[in-house]
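J.: Sharing a sequence plus its predicted fold:
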Amino acid sequence: MSDAPPTNAYEPPKVWTWNKESGGRFAAINRPIAGPTHEKDLPVGRHPMQLYSLATPNGVKATVMLEELLELGHKGAEYDGWLIKIDGEQFSSGFVEVNPNSKIPALMDRSGKEPIRVFESASILVYLAEKFGAFLPVDTKTRAECFSWLFWQMGSAPFLGGGFGHFYAYAPSKIEYAIDRYAMEVKRQLDVLDRRLGEVEYLSGGDYSIADIAVWPWYGALAKGLLYGAGEFLSVQDYKNVQRWTDAIAKRPAVQRGRMVNRTWGDPASQLHERHDAGDFQTRTQDKIGEPAKE
């Protein structure tokens, strides 16, 4: 094989400039600057927690956490789950005020004298765990392990989402080098996870925790072939310990509810576009209200 670069190899310019026509699924909304594109206030409901989100893996972390807290009887975790479509809604002035990075999920805790904003999914998990004293180990060793796996997920998921997912599913053309590079890294990550779960039931080494809540929406979905349709491509069935852990978490009632909130695709019975009351799961899913899906 020749080491010579292909004749159509891209040569970066000395100074990069933004090409609005660069292609890809999200080309219409991607931009190299921050800040709002339009003025629009966020809605505010009646509950202490106001969540602005979409049921992507990062969004599911927040809704699962809130539903798990409610399952334990923490009434202060009652929340309004507002749908934020990532078609430009994340650049409204109201949303940027809650999250200057314009990414879901974003949380406003209105339970005190002054509202507290929390953005970044791991930050939301830690904030809620500390506020309610749940799903965060107390002893130093297990707590440290929990944080290590929580931040492992935050550091690893960009390779899975922005790397592998982008080039495998969303890029305007298939680039063998990019797909191979990120597929190798994702399989390495799955092996890291599988080895750990061969040693322990849950990631911290203790009980189910925010580490599991963070990792499951990404790697659990990948293990079941639900992420990017890449299950067969990545041979996810080979990771037996990940499969066991994924199935166990999927059986939790709070997880089943949490993954429905702000969901706008799939089976209409699994879609609860917005959650404002615990009874909404029985009365407001898309199969019951008959409204077209919000895309």
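T.: That came through fine. Numbering: from 1, shown residues only.
J.: going forward, measure contacts and count neighbours with C-alpha atoms only.
T.: Noted.
J.: Let me see the contact set for G133.
T.: By CA atoms under 8 Å, 6 or more residues apart in numbering, no residues touch G133.
J.: show me where this structure has strands.
T.: 49-53, 79-83, 106-109, 116-119 (DSSP state E).
J.: Tally up the residues packed near K288, please.
T.: Counted by other CA atoms under 10 Å, the residues lying close to K288 total 12.
J.: try P137
T.: Using other CA under 10 Å: P137 sits among 22 other residues.
J.: so it makes contact with E145?
T.: No: applying CA atoms under 8 Å as the test, P137 and E145 come out as separate, 9.1 Å apart.
J.: Including mean neighbour count, could the strands of the chain go into a markdown table?
T.: Output for those, formatted as a markdown table (neighbours: other CA atoms under 10 Å):
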| stretch | mean neighbour count |
| --- | --- |
| strand 49-53 | 26 |
| strand 79-83 | 23 |
| strand 106-109 | 23 |
| strand 116-119 | 17 |
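J.: Make a markdown table from those strands and add distance to Y127 to it.
T.: Output for these, formatted as a markdown table (distance: least, CA to CA, whole Å):
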| stretch | distance to Y127 |
| --- | --- |
| strand 49-53 | 12 |
| strand 79-83 | 15 |
| strand 106-109 | 10 |
| strand 116-119 | 8 |
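J.: before we go on, here's another structure to hold up against the first:
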Amino acid sequence: MIELYTWSTPNGRKASIMLEELGLPYRVIAVDITKDQQHDAEFRKISPNGKIPALLDHESKDASGQPRRLFESGNILIYLAEKTGILLPESGEERTETLGWLFFQMAHLGPMVGQWHWFKNAAPEKSDMAIKRYREESLRLLEVMNAQLEEVPYLGGAHYSIADIACYAWAKTAVEELSEEETEAEVVSGLNPLLNWLKRVGARPAVIRGMQIPDDQQKEQAATRSSLRESLE
């Protein structure tokens, strides 16, 4: 059994979509980042940087005989793909392309869209310079994806992969927010390969299910427990 520690963010949904695509049995433990539960000492034993998602794989043991911990979303996607032999080519150009777009998301798409969202919606002091910078960079990254998707149906090439899973929720978030911006909406509406890819990936049953994790009941459990240890016992 796999335990998934997650919340309803684009990073968290990478892991739940992946698990749904693979059909692996897993248990969800919601970590409410709006209440700083990611800083719980028990959670930090699983995710040293205090970030979701994280996994405990009870089918695989670490050197001390404990369930193997997996932290950092890209690491989780690669681990699960290699564990099952699915959604990551074993070798060749499509593998390097897939990994390239996976790291594109982790190094660029996620951080830029995340910073834009924070400065736009959560920063205690508004910074027009920061909002403009991260909005424009988010749009540029979508245009980079769009250029790739003009050539191939999926980011890694001919086949759906962990690169698409990694980028989907972040690109969806960016497109939705940019579509609300009067100055950017027209540009976004012209990114047809990207928009078609979002529809195609978003229609996959596993993606639909994964985007709903954690569900309302799992969030309620996070709200009522006194510590993460309750979920571990």
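T.: Happy to help now that I have it. Bear in mind that the values here come from a model prediction, so they are computed numbers and not experimental data.
J.: Of all the strands of structure 1, which one is nearest V242 of structure 1?
T.: strand 49-53 (26.6 Å; CA to CA).
J.: Quick one: residues in contact with the closest one.
T.: With contacts defined as CA under 8 Å, 6+ apart, strand 49-53 of structure 1 is touched by 44, 59, 76-85, 104-111, 262.
J.: Can you tell me, leaving aside adjacent residues, what's nearest to A211 of structure 1?
T.: With sequence-adjacent residues excluded and distances taken as CA to CA, 6 or more residues apart in numbering, A211 of structure 1 is closest to L150, at 4.5 Å.
J.: For the aligned partner of that neighbour in structure 2, list the residues it contacts.
T.: Counting by TM-score structural alignment, L150 of structure 1 corresponds to L102 in structure 2. For L102 of structure 2, the contacting residues are 74, 162-164, 166-167, by CA under 8 Å, 6+ apart.
J.: The same query, at a cut-off of 10 Å, please.
T.: L102 of structure 2 makes contact with 74, 77-78, 96, 109, 155-156, 161-167 under the criterion CA atoms under 10 Å, 6 or more residues apart in numbering.
J.: Relative to A174 of structure 2, how far out is it?
T.: Here the distance between L102 of structure 2 and A174 of structure 2 works out to 17 Å (CA to CA, to the nearest Å).
J.: And for S173 of structure 1, the neighbour number?
T.: S173 of structure 1: 11 neighbours (other CA under 10 Å).
J.: Aligned counterpart of V261 of structure 1 in structure 2, please.
T.: Using TM-score structural alignment, the partner of V261 of structure 1 in structure 2 is I213.
J.: N58 of structure 1 too?
T.: By TM-score structural alignment, N58 of structure 1 lines up with N11.
J.: count of neighbours near that match?
T.: The burial count for N11 of structure 2: 22, using other CA under 10 Å.
J.: Kindly report the same for I210 of structure 1.
T.: The burial count for I210 of structure 1: 27, using other CA under 10 Å.
J.: mind checking how far it is from F151 of structure 1?
T.: With CA to CA as the criterion, I210 of structure 1 and F151 of structure 1 are 11 Å apart.
J.: any shared contact partners between these two?
T.: A122.
J.: measure W216 of structure 1 to Y208 of structure 1 for me?
T.: Distance of W216 of structure 1 to Y208 of structure 1, computed by CA to CA: 11 Å.
J.: To clarify, my last question referred to A122 of structure 1.
T.: For A122 of structure 1 relative to Y208 of structure 1 (CA to CA), the value is 16 Å.
J.: Could you do L150 of structure 1 as well?
T.: 12 Å.
J.: where do the helices sit along the stretch 1-150 of structure 1?
T.: 57-71, 93-98, 121-132, 140-158 (DSSP state H, counting those that start in this stretch).
J.: could those go into CSV alongside distance to L190 of structure 1?
T.: Listed next are these as CSV, based on distance: least, CA to CA, whole Å:
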stretch, distance to L190 of structure 1
helix 57-71, 16
helix 93-98, 33
helix 121-132, 20
helix 140-158, 10
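J.: Of these, which is nearest I289 of structure 1?
T.: Closest among the helices of the stretch 1-150 of structure 1, using CA to CA: helix 57-71, at 21.3 Å.
J.: relative orientation of the closest one and strand 49-53 in degrees?
T.: Here the directions of helix 57-71 of structure 1 and strand 49-53 differ by 150 degrees (axes from the mean of the first three to the mean of the last three CA atoms, to 10 degrees).
J.: who's in contact with the match of V261 of structure 1?
T.: 6-9, 12-13, 15-17, 28-30, 219.
J.: repeat for D212 of structure 1
T.: Contacts for D212 of structure 1 (CA under 10 Å, 6+ apart) come out as 61, 135, 146, 149-150, 153, 202-204, 220, 245-246, 249.
J.: let's see 8 Å
T.: Contacts of D212 of structure 1 were listed using CA under 8 Å, 6+ apart, and they are 150, 202-203.
J.: Counterpart of it over in structure 2?
T.: Looks like D212 of structure 1 aligns to D164 there (TM-score structural alignment).
J.: what's the spacing between stretch 207-222 of structure 1 and its chain's center?
T.: Computed by CA atoms, centre = their mean, to the nearest Å, the chain-centroid distance of stretch 207-222 of structure 1 equals 10 Å.
J.: any idea what R181 of structure 1 aligns with in structure 2?
T.: Aligned by TM-score structural alignment, R181 of structure 1 pairs with R133 of structure 2.
J.: what's around the aligned partner of L195 of structure 2 in structure 1, how many residues?
T.: In structure 1, the residue matched to L195 of structure 2 (TM-score structural alignment) is Q243. By other CA under 10 Å, 19 other residues sit near Q243 of structure 1.
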